[in-house]
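>>> I'll drop the sequence and a predicted model, then ask my questions.
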Amino acid sequence: MAHLPFCASIGQLPPGDNTPSEHDGFVIITADSSEGMADTHDRRPIVFAPELAREWLNLAMPKERTEQMLIQQGEPIEVFEWFPVSKAVGNVRNQRQR
């Protein structure tokens, strides 16, 4: 992949006065893993090319276009290079650098 990855996500941020709310936060949207990635994890983030990332940020985008982008236009798994890591990497109790 020759560009930075843009992960599809949705979220809610504090209003202009930055008053936090219990509903603030975001999630990264994932899809089923396929091919070699399925051996490692059953989900993978949906990643967009830069031009689609700009479109994704359009709050007025119709629901149908959103679904089309998520289902059909994420970067294919072939553009990524996957690396196995220790289970300690994903363990929140692990505080050591590796």
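That came through fine. Numbers count the residues shown, from 1 in each chain.

>>> from here on, contacts and neighbour counts on C-alpha atoms
Will do.

>>> in what helix or strand does A31 lie?
Here A31 sits within strand 30-32, counting by DSSP states H and E.

>>> take a look at this one as well, against the first:
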Amino acid sequence: MIITAASDEDMVDIHDRKPMVLAPENARKWIDSETSSERAAEIAVEHCRPTEEFHWYKVGKDVGNVRNQGPHLIEPLSVPSDLDDQGT
């Protein structure tokens, strides 16, 4: 399951949504059917890892199509000629 929220900070330049990453124990609480929707919202806000903890890499446009599969989709584009080939 992927939980998303509106982007903030540096993520706005990348996408209008951001992933909300929870530690396993908080994810279990969040998904528990006994957890109220109010408590689930609190868990998401209070325990979501901040954007600053992630490393961002430019990837090819193929990653945006669900029909494309394979490990090459997450390989960073690091060479300037690679960026030119992607039309960015």
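Arrived safely, thanks for sending. If you're wondering where the values come from, they're calculated on a predicted model, not measured in any experiment.

>>> Read off where the strand holding A31 of the first structure ends up in the second structure.
Residues 4-6 of the second structure are where strand 30-32 of the first structure lands when matched by TM-score structural alignment.

>>> Which residues are in contact with the counterpart of G74 of the first structure in the second structure?
Aligned against the second structure by TM-score structural alignment, G74 of the first structure finds its counterpart in C48. Residues in contact with C48 of the second structure (C-alpha atoms under 8 Å, 6 or more residues apart in numbering) are 20-23.

>>> make it 6 Å
Residues in contact with C48 of the second structure, defined by C-alpha atoms under 6 Å, 6 or more residues apart in numbering, are 20-22.

>>> Which stretches in the second structure count as strands?
Defined through DSSP state E, the strands belonging to the second structure, from first to last, are 4-6, 17-19.

>>> mean deviation of the top helix by length along the first structure from the second structure?
Across the first structure, the longest stretch assigned as helix under DSSP state H is helix 63-72. Between helix 63-72 of the first structure and the aligned residues of the second structure, the post-superposition mean distance stands at 1.6 Å (mean C-alpha distance after the TM-score superposition for the first structure).

>>> After superposing, tell me the mean distance of the strand holding A31 of the first structure to the second structure.
After superposition onto the second structure, the mean distance of strand 30-32 of the first structure to its aligned counterpart is 1.0 Å, using mean C-alpha distance after the TM-score superposition for the first structure.

>>> Name the residues of that strand that come out as buried.
Within strand 30-32 of the first structure, the residues scored as buried using 16 or more other C-alpha atoms under 10 Å are T30.

>>> which residues sit against it?
42-46.

>>> Present these as TSV; the columns should include distance to Q12 of the first structure.
Listed next are those as TSV, based on distance: C-alpha to C-alpha, whole Å:
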residue	distance to Q12 of the first structure
D42	26
R43	23
R44	22
P45	19
I46	19
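
>>> Having no further points to raise, I will conclude here.
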